[in-house]
Each structure stands twice: as C-alpha cells, then as structure tokens.
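Visitor: need the 3D shape of this:
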Amino acid sequence: MTQNHGFDTLQIHAGARPDPATGARQVPIYQTTAYVFRDADHAAALFNLQEVGYIYSRLTNPTVAALQERVAALEGGAGAVCCSSGHAAQIMALFPLMGPGRNIVASTRAYGGTITQFSQTIRRFGWSCSFVDFDDLDAVEAAIDENTRAIFCESIANPGGYITDLDAIAAIAQRAGLPLIVDNTSATPYLCRPIEHGATLVVHSLTKYMTGNGTVTGGCVVDSGSFDWSTSDKFPSLSAPEPAYHGLKFHETFGALAFTFHSIAVGLRDLGMTMNPQGAHYTLMGIETLSLRMRQHVANAKRVAGWLETHPAVAKVTYAGLPSSPYADRVARICPKGAGALFTVTLKGGYDACLRFVDGLKIFSHVANLGDTRSLVIHSASTTHRQLSEAQQIAAGAAPDVVRISIGIEDAEDLIADLDQALNRA
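Guide: Presented below is the predicted three-dimensional model:
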C-alpha cells in the first residue's frame, strides 16, 4: 500500500498482506519470543543492522511491524515504532534527543499524567521541562534555550479539547532548529495529521481511539523522516558514531528512517518497553473502523456539547466544535473533519456537584480512559490530575469544578437523557 490511497483504504490494508505461509488474510498473531536465523552470517548481519529482519520480540515482531506500518501510513510518516503504552511512547520519543542537563518546552494544556512525567519523572534522567501557555507564542520562543532539545504539545489537548495552533508552534520549532513532538491521541490521524503542519514526531496512546474498544494499552511514535538530525551537534545519538554498533551513524546510514531504526535498535533494546503481539492484533482490528467511529464520535460530541451549553447547571463547555469556542477558528485549519469528542464541562455547583454528577450517570462509565466506543466520564481534579497543584490543574483545564467527558458512539438522545438526569440530581 502507498500513502496515495485514501484513508479508509489505508486503515484496512496498510501493513496487512496475506500470510505467505498459510494465506491467512487477517494479520496473524506471531506469539513467539525469537526467530530462527538462516545461518551464522544472517544472524551477524541482523545484529550489525546490515539487514532488516526479526531477531527477538523485544525488538521486532511481525504483528507489531504490521501495526507500525499502518500507523505510519495513516499519519503520513516515514516509519513508526510501537511500544507498551502512550507514556512509554513519550519517553521513546525523547530518548534519542535528550541527555543530562537538556530540557524540553511543553504546553501547559496536557494530560495530567504527562505533566507529572515531564515535571517529576524525567528529572531522574537529568532532563527538565518548561511548561508554557502555547497561545502565547512569544513565551514559547522565550522558553527555548541552548539546552532545549524538543517542543511538545497535544493536537487536541486532554482534558479540555483545546486545539493547538500547530502551524505557529512548528514555525517556532523550525526557527530554533528543534523537533516538534505532537501527541495526536485525542485527534487521531483521521481528524488531524500533525506532520502536514510541521511536526517532526507524532506520538499516540493507541489505548484510546486507535484501538477504540478499551482492550489494549499501547503506544506509538511516528517519524516524519523530514528532520535533519545532522545539521547541528544537538542530537549526537542520531548524528554521531554509535559505540554499540561499531561507530555506525544512524542518520548517515538510515537517512529518513534514522529515528525509527534508533528507537528499535537502541530504544527498545535497552528500555524494553515492548508492545505485545496480541495487543498489536487488537489495535490493527480497531483501526479498520477508525474513520467510521470518529465520524460518529464527532457528530455525537457536537450534539451533546451544544445541548450541555444550554443546561442551567452548566457554567461552561470547552468543546472547540461549538461556535462559542475561542478555538473554533482552528478547527477548519487543524482538524478539518471535526474537533474530536473530548471536552470538559464546568458545573455551577463546584467540586461536590461534580462528584454527584459523575456518580449519578448510568450510561456513561466512570473510568480513567478516553476514546472508547462507550461514553466515559471522569472528574480529573480528584483522579488523573490529583497529583497537581490547583494552579496546575486550572492551567491544564482540569479545575476542581470541571468534569471531563469522552463522547462515545451510542445514540445521542440516550446520552443527553443520561446527562440531564445526572445534572438535575447533582
């Protein structure tokens, strides 16, 4: 398959070929740890990165490889590497770029777990992060210094459904000679293709919309293949000789696939954040219906968000698909097929009303997830963003009086009825 095919064709066929041994049409689950080498020379060539093939399933697996090819095709990337979760994908994206004393600049509007990972956990590696309001372009530019190695944001931010002006942020990254990493989990490549807006790397929690059925945890990093890793000395992991491979230079050797090969040959080899083949199989099946699901998600979200905006118990709805949203003008440019299905509502009754509202819902599931076919709800300030200060919660769009809603693909009238009875009870 080529990227010239339409999205609906790619989501079914990219990476999937009839199994040469059996003719099986669906991608088989290659549930194996290791692979037999043809001979000693073949084994040596694989370990020297002189030949592409399968060695050990911590590194490469045919089922996972099919998924990698499919996600890369949908995003318009040169290559991709899958891993165990969305959080793992973020570390995998940063790993070849960073070093002790280096930093990243990230949007304040991000998933609470990401804020914790970037503000706390990565410090153990000697990395740091500056959080900036990405609507303040001057502040983004000012936060970059000689030790900055990446800029990070979400296309549609979790939890508030805020849409990032990717074109403007990409222009800043380009002027600074830095890669732009975009988390495209909430949008999926059906609604937004960040590489077309200047992103260098795209990360996904495949756990969410890409799989779509709440059965898998998985992550993916898609490489645009467009960044010149050798234009400066900032990225020695990709441009300088690699001691573990007899001085091989990844960018010089692999060109547009340098980041992808490094993430497999070094990242998965040493970090071991591997995706299992059964999980990859479930995600491949989920992606086959991605466009159908996303169209229904968006249609339902517009209907439900519009209704919520008129409810007397609701102070605010953050959905960018509403004409009242300050980010409505970005939808046509960044997410032309819709603003997604994730947003927040601010309740006039405050924190306690939010808890009563969540407990009163019957169709909506109260879970720490999003992007399921089922409609989901969570009070972020008491759960996913609990570790943050109130100021950080407010900056992230998860204030104490805010509830996050992920709209599923059920009948919209049933969702509205459920929300109505729970709001009245709250």
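
Visitor: CA only for contacts and neighbour counts going forward, please
Guide: Fine.

Visitor: other SSEs contacting the strand or helix carrying residue 345?
Guide: In this assignment (DSSP states H and E), residue 345 forms part of strand 342-347. Other elements packing on strand 342-347 under the criterion 3 or more Cα pairs under 8 Å, 6 or more residues apart in numbering; DSSP states H and E are strand 314-317, strand 402-406.

Visitor: show me where this protein has its strands.
Guide: For the chain, the strands defined by DSSP state E occupy 79-83, 103-107, 128-132, 148-154, 180-183, 201-205, 219-223, 314-317, 342-347, 365-366, 376-378, 402-406.

Visitor: can you put those strands in a markdown table and add distance to residue 356 and mean neighbour count?
Guide: What follows is the strands of the chain, written out as a markdown table (distance: least, Cα to Cα, whole Å; neighbours: other Cα atoms under 10 Å):
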| stretch | distance to residue 356 | mean neighbour count |
| --- | --- | --- |
| strand 79-83 | 37 | 30 |
| strand 103-107 | 31 | 24 |
| strand 128-132 | 32 | 21 |
| strand 148-154 | 30 | 25 |
| strand 180-183 | 32 | 28 |
| strand 201-205 | 30 | 28 |
| strand 219-223 | 33 | 30 |
| strand 314-317 | 14 | 18 |
| strand 342-347 | 11 | 26 |
| strand 365-366 | 12 | 16 |
| strand 376-378 | 12 | 25 |
| strand 402-406 | 11 | 27 |
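
Visitor: alongside the first, I'd like the structure of this one:
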Amino acid sequence: MRHETAALHAGYEIDPTTKAVAVPIYQTTSYAFDNTQHGADLFNLNVAGNIYTRIMNPTTAVLEARLAQLEGGIAALCVASGMAAITYAVQTLVSAGDNIIATKTLYGGTYNLFAHTLPHQGVEVRFVDPNRPEDIAALTDAKTKLVYCESIGNPAINVVDIPAFADAAHAQGLPLVVDNTVATPLLCPALALGADIVVESLTKYIGGHGNSIGGAIIDGGKFDWAAHAERFPQLTTPDASYHGVNYSEHFGAAAFIARARVVPLRNMGAAISPMNTFLILQGLETLALRMERHCDNALKVAQFLQNHEQVAWVNYPGLDNSPYKALIERDFGGKASGLLSFGLKDGREAGARFIDALQLFTRLVNIGDAKSLACHPATTTHRQLSDEELQAAGVSADLVRLSVGIEHIEDLLADLEQALAAV
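Guide: From the prediction side, this is the model:
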C-alpha cells in the first residue's frame, strides 16, 4: 500500500465479532491467560499475545503496525511521549561507561537529555557538527554504541545528509538513529536512506491536533547485531532479567525492538494510553493531506518573510537560496515540512514584540499542529542553554520559530503582516 492508503488501513482488519470499522479502544490493564502454560509461554516470549497494557495493547498494536509500514521498518514500539521514545532507543543499547555520538543541532529536550541527564547516568555524549559526518570516525571508540541525528532539525531547521551519516556510522560498526519527527515518513524515508532506527514524536505532525502525547521507535531490521556481538552484549548474550533470553538469537532481525519493549518499557513504564493511541490514529489518517498543506503554506510564508523589509534572515530548507535545498530535492521529494525560523533586523526585542502581536498564530512550544504556532526558543524550549550552547545548537537569541498550519494562506499572511507592522 502507498503511504496514503497505509495510514488508513495498515495493521487492522474489521473486527470479526463486532464488525467495528474504527479501531476499538481497548481500555484495559490486563489480559486473561488460557491456562498456566499459556501464561508461561507469553512471559517466555515463546508465543505472541497480550500480557499487560504497560507492555502491549491491541489498540496500540494497530498504530505500531501502521507506523512500521509507513517508515518501511519491520516493527515499531509506541510509548508515552517522544522523549520516552528517544530515551528508550538509547537505553536499549547503552550501559554505564558507554558513549554515543549525536549532532549538535537537536530539539531542546533531547539536548538536555544528552548533555546533562545521560552523563549523570554514566553515558557520555559526544557531539558532532551536523555538516561533518566524516568526524564520526575520530569520535568512535570501543564503547561507542550509536550515532544520533534529526532528519530536519528543530529548531535549527537544518537538514542532515542521512546517507552520508549512515555510511559514516556503519563504517564504524554503529547503527544510525534518526529522529524523523519534523519530516515524518511522508516526506523522508529515513530507513530507506540508510538509518537503522527511527524515533518519532507522535505528538507533532502524526497526531496533528494538539490533543495527545505519544512517541514511537521503528526498527528497520537491517543492522546485524550478531556481527558486532562484542559491542552489543545487551542483544547478543543471555539477559538474566528476562529468563536468559538472547534477543539476537530469539528474535533475529527484530532483536532491538524486542528488547526495547521488554526491558526499558517494561521496567520503566512510560506506556502510552489506549485513548491517546486512538486519537493519534485519527490524526494519522489525514497526515498525507495535512503535510501537503503544511509544506505549501510554509513555503509561501517563508517567501513572504524573505521579501519583507523588516526581516533580517529566513531559514526554510524549501527556499531556492537555502543551503539545504539540494538535500530536500534529493531525499525529501522536494517538500521541506511546515517548520521555519527567521530573525528581525531589530533583533531579540523586536522578535518578542512580533510574537506578542500575533492574533491567529498561537504562542506555544508545540510544533506540527493543524493550527499555526509561534515561539521564541531562546526563552522557552532552549531557555536552560548557555549562550555557547545556544550557538552550538544553531539557536540565535533573535530566532523566531513558526510551525505553519493548514489555515488559508491569506489569513496567515495577514496576521504576519499586522504583527510586523506592530513591531
């Protein structure tokens, strides 16, 4: 099925008992076992089935199957938030004393996790210039476990050369993890471009309506963990915490996603609620239509701002003068999503006045909503960062970020015009 069809149909067949067409909400904590042996087989991972909604749920299983098909992976795991997905993707592979490599340009929450929380837990994060994948080799040692980047950065709105990063990571025997939240699988086939694992914040474009928080990990199933057994003992040696299972032997290509489910999710419990899963499924059904409008509107907004006398600079990868335009054409089908940033000639104070004058754009820190949104990252999402960290993350003090929604373009441009006039 093509993306537009898979978003509506993948992972679900009409319920044979009730004939329900919409995916039912299984609002239950637990599932009955047929007998003692059935329960033992489930816990031994010898048979498929449901045990407890903290680990799996039939509603969520549909969303997982749908996302796996859209991203081109073999399986997915949905969790309570995008940050939980990022955390669990890392924790599936690392132990205290290990390190990972990540691009400097990251979502503020991810940067804080990598720069502050993980080091307190004994995991070092080594940051690399997103334009220099060739530096990965020099940062790698025997304790390095993965390379991490964002397909389109938030809020720097830079575009990563995924094939180049994949080649650099694989040359060192490392998997590439790509956050595909801003691009979505509709624009960026990250796994086909060389990524091994994808993470998504379902809260953003996939949910699309600002009503539910969720995250997902999608496993491409192509990385050969057994060939790098010494680097990944978590997947290639018996797990004493789970009946001595060897994930690589037991699950083969699905070793990573299986461990993500039964170790970090099971033990730390950031389970997505079935109701949120249901709402995200509703959003997913219209993702293809919404992304078309997001991209079209964002390009027109970027062109409007680029030609405005008060605007000092505009960063949108879909603009002809963007340094990322060639990558957008090559890897993203020519579509650059709905996120853009700009700065005013009068600097930070003018940016604050502009945001305060907006009437249609909502002032908040989410992105990917059907409604248009605006924020000033240096005082919100990246407020905890020092001036040096802001510069490294590609966030200038005057940067205003817009998440362009699906409203009529003339109404959006009118709001921007009156806000700029107020400045």
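
Visitor: thinking again about what came up before, which one of the helices and strands packed on strand 342-347 of the first structure lies nearest to residue 112 of the first structure?
Guide: The closest of these to residue 112 of the first structure is strand 402-406. By Cα to Cα, the value is 12.1 Å.

Visitor: between the closest one and strand 342-347, how many degrees?
Guide: Going by axes from the mean of the first three to the mean of the last three Cα atoms, to 10 degrees, strand 402-406 of the first structure is angled at 150 degrees with respect to strand 342-347.

Visitor: so where in the second structure does strand 402-406 of the first structure end up aligned?
Guide: In the comparison with the second structure, strand 402-406 of the first structure aligns to the range 399-403 (TM-score structural alignment).

Visitor: just give me how far the strand holding residue 345 of the first structure sits from the chain centre.
Guide: 21 Å (Cα atoms, centre = their mean, to the nearest Å).

Visitor: state the span of the second structure onto which it is aligned.
Guide: The aligned range for strand 342-347 of the first structure is 339-344, by TM-score structural alignment.

Visitor: superposed on the first structure, what's the mean shift for that stretch?
Guide: Mean deviation of stretch 339-344 of the second structure relative to the first structure after superposition (mean Cα distance after the TM-score superposition for the first structure): 0.9 Å.

Visitor: map residue 79 of the second structure across to the first structure for me.
Guide: The equivalent of residue 79 of the second structure in the first structure is residue 83 (alignment by TM-score structural alignment).

Visitor: so the residue opposite residue 238 of the second structure in the first structure once aligned versus residue 115 of the first structure, what's the distance?
Guide: In the first structure, the residue paired with residue 238 of the second structure according to TM-score structural alignment is residue 241. Relative to residue 115 of the first structure, residue 241 of the first structure is positioned 33 Å away (Cα to Cα, to the nearest Å).

Visitor: so which of these two has more stuff around it?
Guide: Higher neighbour count among residue 241 of the first structure and residue 115: residue 115, with 23 against 16, using other Cα atoms under 10 Å.

Visitor: which residues touch the counterpart of the more buried one in the second structure?
Guide: Correspondence of residue 115 of the first structure to the second structure, assessed by TM-score structural alignment: residue 111. Neighbour list for residue 111 of the second structure: residue 104 [criterion: Cα atoms under 8 Å, 6 or more residues apart in numbering].

Visitor: possible to save the helices and strands packed on strand 342-347 of the first structure as a markdown table with distance to residue 17 of the first structure?
Guide: Output for those, formatted as a markdown table (distance: least, Cα to Cα, whole Å):
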| stretch | distance to residue 17 of the first structure |
| --- | --- |
| strand 314-317 | 44 |
| strand 402-406 | 34 |
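
Visitor: where is the longest helix in the first structure?
Guide: helix 290-308 (DSSP state H).

Visitor: where does it end up in the second structure?
Guide: The aligned range for helix 290-308 of the first structure in the second structure is 287-305, by TM-score structural alignment.

Visitor: which residues touch the matching stretch?
Guide: 3-4, 7, 186, 205-206, 208, 311, 314-316, 318-319, 335-340, 342, 370, 403-406, 409, 412-413.

Visitor: quick one: what's aligned to residue 172 of the first structure in the second structure?
Guide: Using TM-score structural alignment to pair residues, one finds that residue 172 of the first structure aligns to residue 168 in the second structure.

Visitor: what is the neighbour count of that match?
Guide: 21.

Visitor: kindly report the same for residue 399 of the first structure.
Guide: Neighbours of residue 399 of the first structure using other Cα under 10 Å come to 23.

Visitor: ok, the residue nearest the centre of the second structure - contacts?
Guide: With distances taken as Cα atoms, centre = their mean, the residue of the second structure nearest its centroid is residue 200 (2.5 Å). Residue 200 of the second structure is in contact with 82, 85, 179-181, 184, 215-217, counting by Cα under 8 Å, 6+ apart.

Visitor: recalculate using a threshold of 7 Å.
Guide: The contact partners of residue 200 of the second structure, taken as Cα atoms under 7 Å, 6 or more residues apart in numbering, are 82, 179-181, 215-217.

Visitor: could you check how far the nearest residue in space to residue 243 of the second structure that is not next to it in sequence is from residue 51 of the second structure?
Guide: Leaving aside its sequence neighbours, residue 243 of the second structure sits nearest to residue 44 (Cα to Cα, 6 or more residues apart in numbering; 6.9 Å). From residue 44 of the second structure across to residue 51 of the second structure, the span is 11 Å (Cα to Cα).

Visitor: what sits against the equivalent of residue 156 of the second structure over in the first structure?
Guide: When the first structure is aligned by TM-score structural alignment, residue 156 of the second structure is paired with residue 160. Each residue near residue 160 of the first structure by Cα under 7 Å, 6+ apart is listed here: 318, 342-344, 397.

Visitor: now do 8 Å
Guide: Residue 160 of the first structure neighbours (Cα under 8 Å, 6+ apart): 318-319, 342-344, 396-398, 404.

Visitor: among those, which one lies nearest to residue 151 of the first structure?
Guide: When the contacts of residue 160 of the first structure are compared for distance to residue 151 of the first structure (Cα to Cα), residue 396 wins out at 17.0 Å.

Visitor: hmm, that closest one is touching residue 109, no?
Guide: Yes. Using Cα atoms under 8 Å, residue 396 of the first structure is in contact with residue 109, at 4.4 Å.
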